[in-house]
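got a sequence here, can you build the structure:
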Amino acid sequence: MPKQRKVGNLLALAVLSALTQRPMHPYEIATTLRAWGKEQDMEIKWGSFYTVIRNMDRHGLIEAVESVRAGRRPERTVYRITEAGRAELVDWARELVSTPEPEHPRFRAGLSVLAVLHPDEAAALLRRRLELLDEGIRAARGVLAEHLRQLPRLFLVESEYDVAIREAEAAWVRALLAELTDGTYPGLDQWRAFHETGELPPELSDPTERSGSTQ
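Purely as a prediction, here's the structure:
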């Protein structure tokens, strides 16, 4: 189970990581996170950004060090990370790296209702997904190779992970497509018959319904 944190929004994690570089005002923090491409690493809702900053300040994870004004711009408060904030950042990183948590990708949701599609249509859609995955993998590999010429690998490990996950998904989709195409997928005939006759074969009915009908 993930820990209950004083500020549990992952945006707080990103803010803490930015402030390890140096003190910044919120606008500068947001600019830095965008430059780092943090939106690709985690879901960031910029509408809650200043609320997260205020909550972090209230809980002692960051603290104001000064207010600055440039020209006619509004006064901006500069924040730095506190010792409590550094401890939170390290502890949070340890948890995220060491402890798997259930995640719910949209693809999994689609697979959970795959039976509503005719197997031929399902195969065509999976084939299209595989094409897009392969295109994305090639593009991601190219970007990663370019970045590796400019940055240490340590700062690109999340991009390596992303490519590996895409490759694993592509391999799984490719294997599933092979079974659908050569007819070796278990229950394929019953699946096809369901869409062609409109009648659900007993083999594909809900196991809980089958057990209930015998009582």
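
C-alpha from now on. contacts and neighbour counts both.
Will do.

strands of the chain, start to end?
Using DSSP state E, the strands of the chain run over 62-68, 76-81.

pipe those strands into a markdown table and attach mean neighbour count and distance to residue 123 per row.
Shown next, in a markdown table, are the strands of the chain (neighbours: other CA atoms under 10 Å; distance: least, CA to CA, whole Å):
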| stretch | mean neighbour count | distance to residue 123 |
| --- | --- | --- |
| strand 62-68 | 16 | 52 |
| strand 76-81 | 20 | 51 |
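
Proceed likewise with the subsequent sequence, for comparison:
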Amino acid sequence: MARSVDNPLALAVMGLLMERPMHPYEMSAVLRERGKDNSVRINRGSLYDVVTALDGEGWIMAQTPVREGNRPARTVYVLTETGRDAFIRRLDEQIRNPRREYPIFLTAVAYLGALGPDGAQAALRERADRLRATIADDQRALKEALASGQVPRLFVIEAEYALHMAHSELAWVNTTIEQITTGALTWPSGHETHNDEGN
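Below is the predicted model:
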């Protein structure tokens, strides 16, 4: 099985093709319109790699290329019965079974002590500011998507999940800043200082 089939983008592509046949350019546009680029990395190369891999597995199938006006002919893909079964099976497994994921922040926060209390507070405050800005942007985008009436809530429900996760992270960051400030989170002797020059 091609590695591209394991890319989270593969699930998104098959999900779109559950709705209707599409060509890759339309897939990209719809994914971005629905804010899926917040949960999967979408670029032309990765999308075409995924489409090629899914086609190779027999999970999607190319139809006759379609020409619209003066534009180049575009190949439209449909989800096969085998692909639909694979999509449902994979989706069911991923929803049922929590997997341990390894975000960069989780790795970095394990070494928070190296920054010293002042450096840790400064870094966490900046992260909190950026999280608040991201949350505001994502809430605005979700509200606009739903207000258009063209995107059912079910199609953007992962954006709600992402917002909940961001709110939870922000709450943890704020609590940790407070614990550093009050001394509830202490540094081992000899690790209390950090040169923040240049930060």
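
mind putting the strands of the first structure into JSON lines with distance to residue 116 of the first structure?
Formatted as JSON lines, those follow (distance: least, CA to CA, whole Å):
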{"stretch": "strand 62-68", "distance to residue 116 of the first structure": "51"}
{"stretch": "strand 76-81", "distance to residue 116 of the first structure": "52"}
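
relative to residue 113 of the first structure, which of those is closest?
strand 62-68 (45.5 Å; CA to CA).

of the strands of the first structure, which is nearest residue 5 of the first structure?
For the strands of the first structure, proximity to residue 5 of the first structure was assessed by CA to CA; strand 62-68 is nearest, at 14.6 Å.

superpose on the second structure and give me the mean offset of that closest one.
With mean CA distance after the TM-score superposition for the first structure, strand 62-68 of the first structure departs from the second structure by a mean of 2.0 Å once superposed.

so that strand aligns onto which residues of the second structure?
Strand 62-68 of the first structure corresponds to residues 60-66 of the second structure when matched by TM-score structural alignment.

and residue 27 of the first structure, how many residues sit next to it?
Using other CA atoms under 10 Å, the number of residues around residue 27 of the first structure comes to 14.

what residue in the second structure is paired with it?
The equivalent of residue 27 of the first structure in the second structure is residue 25 (alignment by TM-score structural alignment).

now the helices for the first structure?
Remark: helices assigned in the first structure by DSSP state H are 10-19, 26-36, 49-58, 83-98, 106-111, 119-148, 157-182, 188-197, 207-213.

before we move on, the earlier item: which residues sit against the match of strand 62-68 of the first structure?
Outside stretch 60-66 of the second structure, the residues that touch it by CA atoms under 8 Å, 6 or more residues apart in numbering are 14, 51, 54-55, 73-80, 83.

go through those residues and name the one nearest residue 109 of the second structure.
Lowest distance from residue 109 of the second structure to those (CA to CA) belongs to residue 14, with 35.1 Å.

so what corresponds to the closest one in the first structure?
When the first structure is aligned by TM-score structural alignment, residue 14 of the second structure is paired with residue 16.

the helices of the first structure: which one's closest to residue 43 of the first structure?
helix 10-19 (7.7 Å).

against residue 62 of the first structure, how distant is residue 213 of the first structure?
61 Å (CA to CA, to the nearest Å).

just residue 14 of the first structure next, same as before
Between residue 14 of the first structure and residue 62 of the first structure the distance, using CA to CA, works out to 13 Å.

from the contacts of stretch 60-66 of the second structure, which is closest to residue 157 of the second structure?
Relative to residue 157 of the second structure, the closest of the contacts of stretch 60-66 of the second structure is residue 14; by CA to CA it sits at 16.9 Å.

which residues touch residue 10 of the second structure?
Neighbouring residues of residue 10 of the second structure by CA under 8 Å, 6+ apart: 4, 50, 51, 54.

of those residues, which ones are shared with the first structure?
Checked against the first structure using both residues aligned by TM-score structural alignment, their matches' CA atoms under 8 Å, those keep these contacts: 50, 51, 54.

check contacts around the match of residue 14 of the second structure.
Residue 16 of the first structure makes contact with 62, 81, 85, 86, 89 under the criterion CA under 8 Å, 6+ apart.

would you turn the residues you listed into CSV with distance to residue 162 of the first structure?
Formatted as CSV, the contacts of residue 16 of the first structure follow (distance: CA to CA, whole Å):
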residue, distance to residue 162 of the first structure
62, 30
81, 29
85, 28
86, 27
89, 22
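
among those, which one lies nearest to residue 166 of the first structure?
Among the contacts of residue 16 of the first structure, residue 89 lies closest to residue 166 of the first structure (CA to CA), at 27.9 Å.

next up, the contacts around the equivalent of that closest one over in the second structure.
Aligning on TM-score structural alignment places residue 89 of the first structure opposite residue 87 in the second structure. Contact analysis of residue 87 of the second structure by CA under 8 Å, 6+ apart lists 11, 14, 15.

measure the second one to residue 122 of the second structure for me?
Spelled out, that is residue 14 of the second structure. 43 Å.

likewise the last one?
Using CA to CA, one obtains 41 Å as the distance from residue 15 of the second structure to residue 122 of the second structure.
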